[in-house]
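J.: Got a predicted structure here, sequence first:
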Amino acid sequence: MVFTCKICTDNIAVTQKRIKCSHCLLYYHTECVKIGKDSAGIRAQWKCQNCKIKNSKLATSEVDKKKKAHKSQTPTESESDKYSTSSSTNSTPNLNQDLITKDKNENLEGTLFNSPDILEQFESIFDNKVKPMVESIFNELKVSLIAEIRKEMAKEIKGLEEENAQLRIEYENLDEKCKKLEAKITQTDTEVSELQKQINNQQQWARMSNLEIVGLPELPKESPINLVIEIAKHAGVTLKHEQIEFASRVQPMQSKPGRPKTLVAKLKNRELKDAILSGLRKVRGISTTDIGIGGDHRRFYVNEHLTPKNKQLFNKAKSIASDKSYKFIWIRNCSIFLRRNEESPALTISSENDLNKIK
């Protein structure tokens, strides 16, 4: 504990000599109050200058009070003479007795506060009495607070459990709805796929008598019907105008610069289409010079008119067949066929699932 000298107002270090007033209990440097090494005998009764002055004034005041009280009790002149001797004799001893008693009380008070250090006594009392009481109160408060917290937590947990149960019920309901929707979507996808397949088959059936001519150069003022007749003539088939329902150029789905538009011709019946394709296979294809078109010699191709979906399927089958070293791939009656070699059986490709047959 740090003490402060009341004269120089500096802190009193542990290694410095100090003295405490037996009356006001304040500390002083021994040097500041000019007490030497031989002060051991007076430490218990030592008083600071302020307390000495206060005690001196207090003693004077007590004496004055005694005198006034004595005067108020003094008898009349006739009685004064009678008791003058006894009054003068008894007043002085009573005053001296009071002063002696006061000095003894002050000495006893100084001895009480200086015997052990009063602050250390307070600390000891606090450690032995007050501190256990404080700890007991603190423990009781802690137990009470913990009980309240547990109670509140129990309420919160119960509320969360109820909310969780409600959420679980809602989740199960949503999960059941999702499963029903998934089943419905699967069913719808199946139905849509079946409808698409039917539409594709209907579109393909409508094109069974069609020819698709790819790569044939476009000529100014050309007659598509006459071009189809010349192509049939090269294939060894005599074709008349009335046997052609229509023939025209069509815009491809993905046009490329410099590539001519595809020529599509619809014949009266499928036998004419098959005859033309069979004749072209026998003569090993056709070119512009075969049908009397001047200029550079250019090959073009006459195929069956497939739907866009069947064209994509044909391109995929052709790519896979090339990777698997298949020698033959062709189209007949708008169906795709593959054969690894002359001796192997033909494979029919009519859907995406049939591509797995190519091994």
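T.: That came through fine.

J.: alpha carbons only for contacts and neighbour counts from here, please
T.: OK.

J.: so residue 331 sits right up against residue 304, yeah?
T.: Yes. Between residue 331 and residue 304 there is a contact at 7.3 Å, judged by C-alpha atoms under 8 Å.

J.: Which one of the two is surrounded by more residues?
T.: residue 304 (21 against 15; other C-alpha atoms under 10 Å).

J.: any idea how far residue 68 is from the more buried one?
T.: 151 Å (C-alpha to C-alpha, to the nearest Å).

J.: Can you verify my assumption that residue 294 contacts residue 288?
T.: Yes. When contacts are counted by C-alpha under 8 Å, residue 294 is listed as touching residue 288 (7.3 Å).

J.: then this one, side by side with the first:
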Amino acid sequence: MSGPCSVCKKNVAKDFVKCKVCNLAVAHPGCAAKSKTQWACSSCRADSDSTKAGSNPPSNPSSEAGDLIADQLGNLAANMNARFDAAEESRMNNHADFERALEFLSSKYDELLKTIGEQNKTISELRKGMEAFTSKLKEKDSMINLLALRVNELEQSAHSLSIEIHGVPRAAERENLHEVLGQLAQQVGAPQPSLENVADAYRLPARTPRAVGQRPRGEPPIVIKFKDASVRLAWLAGRRRLQQQRPADVNREPVPSTSAAAVATPAPRPDGRMLPPIRIYERLTAYNKRLLYLTRGAATAKGYKFVWVKEGKIFVRRSEQLGALIRIRCEEDIRTKLDYTAAEVNA
């Protein structure tokens, strides 16, 4: 049997006491404040008190005190149960708020994961596009390099009948190149320049002077363009003949070049300084001149003894007895064939 507690009015489930009078009303043991005497509900006590009021029975202080204590304990239990219910309700509300907050964060996290996935896909597509662009760029760079080499070869072929003569001092403001070249032809043992074998002869413009404290630049070179290849070869062959007339140079560079032999003994200047020796070169393009400069530096660093130019082509060899001829066509050949790093080449 169960029902509402006559004291706190809450439901009574299992443990309870019955009213000793009506045997119907129930209460929690704590609310009834069960004592040695059986408990009576408030209705039965009221009826009993009204019945006995006419006879004015003597009061029982002990019974009244017990009833007062029982009422106070019942009120205290009801108050505690109310507070417990409020706390439980607050806890349930807090738990619901926490679940709602967790659901909100979970939805935001899912959105963030979706956004990151889309961004990763976009980055992957951009990376693929960049790789394709880089591949095409390398192809175009390779094509440009091939075209640049082809243009350089065509330009070099235009110099196939030309030579450059360095170190010839300028005798006067208006020099007579025909006379100067005639004297040099005698020293070289080559045919005298004339209208029959020379197409053009001129001195290149003077270069910008060096800064103060640096070694002054020499005289600009003289360019001779021949009509006959045999005459050009005679001038180039004469370098070896006159090289023997040049005294030993203790300050000679460690990498010699057979394309730049001295053709005259250095002579003193009016101020007492020695003039540089006269040198004859095959005429090279600007690209080949830079390539020859880089090749000499790399050959010196890597222990190659010979670097020379023949018919506009640059060759390297480790020594007279060791190593095959190495043809240098571009800067990439310096890196690969001479094992010289890009940083060293560009230095």
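T.: The structure has been received and is ready for your questions. Because the structure is a prediction, the values reported are computed rather than measured.

J.: okay, residue 294 and residue 288 of the first structure: which has more neighbours?
T.: residue 288 (18 against 10).

J.: How about that one, nearest residue that isn't a chain neighbour?
T.: Excluding its sequence neighbours, the residue lying closest to residue 288 of the first structure (C-alpha to C-alpha, 6 or more residues apart in numbering) is residue 298, at 5.4 Å.

J.: same check, this time on residue 285 of the first structure
T.: Nearest to residue 285 of the first structure is residue 301, by C-alpha to C-alpha, 6+ apart, at 7.2 Å.

J.: Map that neighbour onto the second structure.
T.: With TM-score structural alignment as the criterion, the equivalent of residue 301 of the first structure in the second structure is residue 279.

J.: Residue 222 of the second structure versus that match, what's the distance?
T.: Taking C-alpha to C-alpha, one finds residue 279 of the second structure at 11 Å from residue 222 of the second structure.

J.: that's a strand at residue 133 of the first structure, yeah?
T.: No. Residue 133 of the first structure is assigned helix when assessed by DSSP: H, G, I helix; E, B strand; the rest coil, not a strand.

J.: neighbours around it, how many?
T.: Neighbours around residue 133 of the first structure, by other C-alpha under 10 Å: 13.

J.: what does residue 18 of the second structure give?
T.: 19.

J.: Tell me if I'm right that it and residue 32 touch.
T.: No. The criterion here is C-alpha under 8 Å, and residue 18 of the second structure misses it with residue 32 at 9.2 Å.

J.: And the contacts of the host helix or strand of the residue nearest to residue 285 of the first structure?
T.: Using DSSP states H and E, residue 301 of the first structure maps to strand 299-304. Residues outside strand 299-304 of the first structure that contact it (C-alpha atoms under 8 Å, 6 or more residues apart in numbering): 208, 210-216, 277, 285-288, 331-334.

J.: Following the chain past that strand, name the next helix or strand.
T.: Past strand 299-304 of the first structure, the next helix or strand by DSSP H and E is helix 308-323.

J.: Go through that next one and flag the buried ones.
T.: Within helix 308-323 of the first structure, the residues that qualify as buried are 310, 313-314, 317-318, 320-321, counting by 16 or more other C-alpha atoms under 10 Å.

J.: now stretch 71-78 of the second structure
T.: Neighbour counts using 16+ other C-alpha under 10 Å place 71, 73-74, 77-78 of stretch 71-78 of the second structure among the buried residues.
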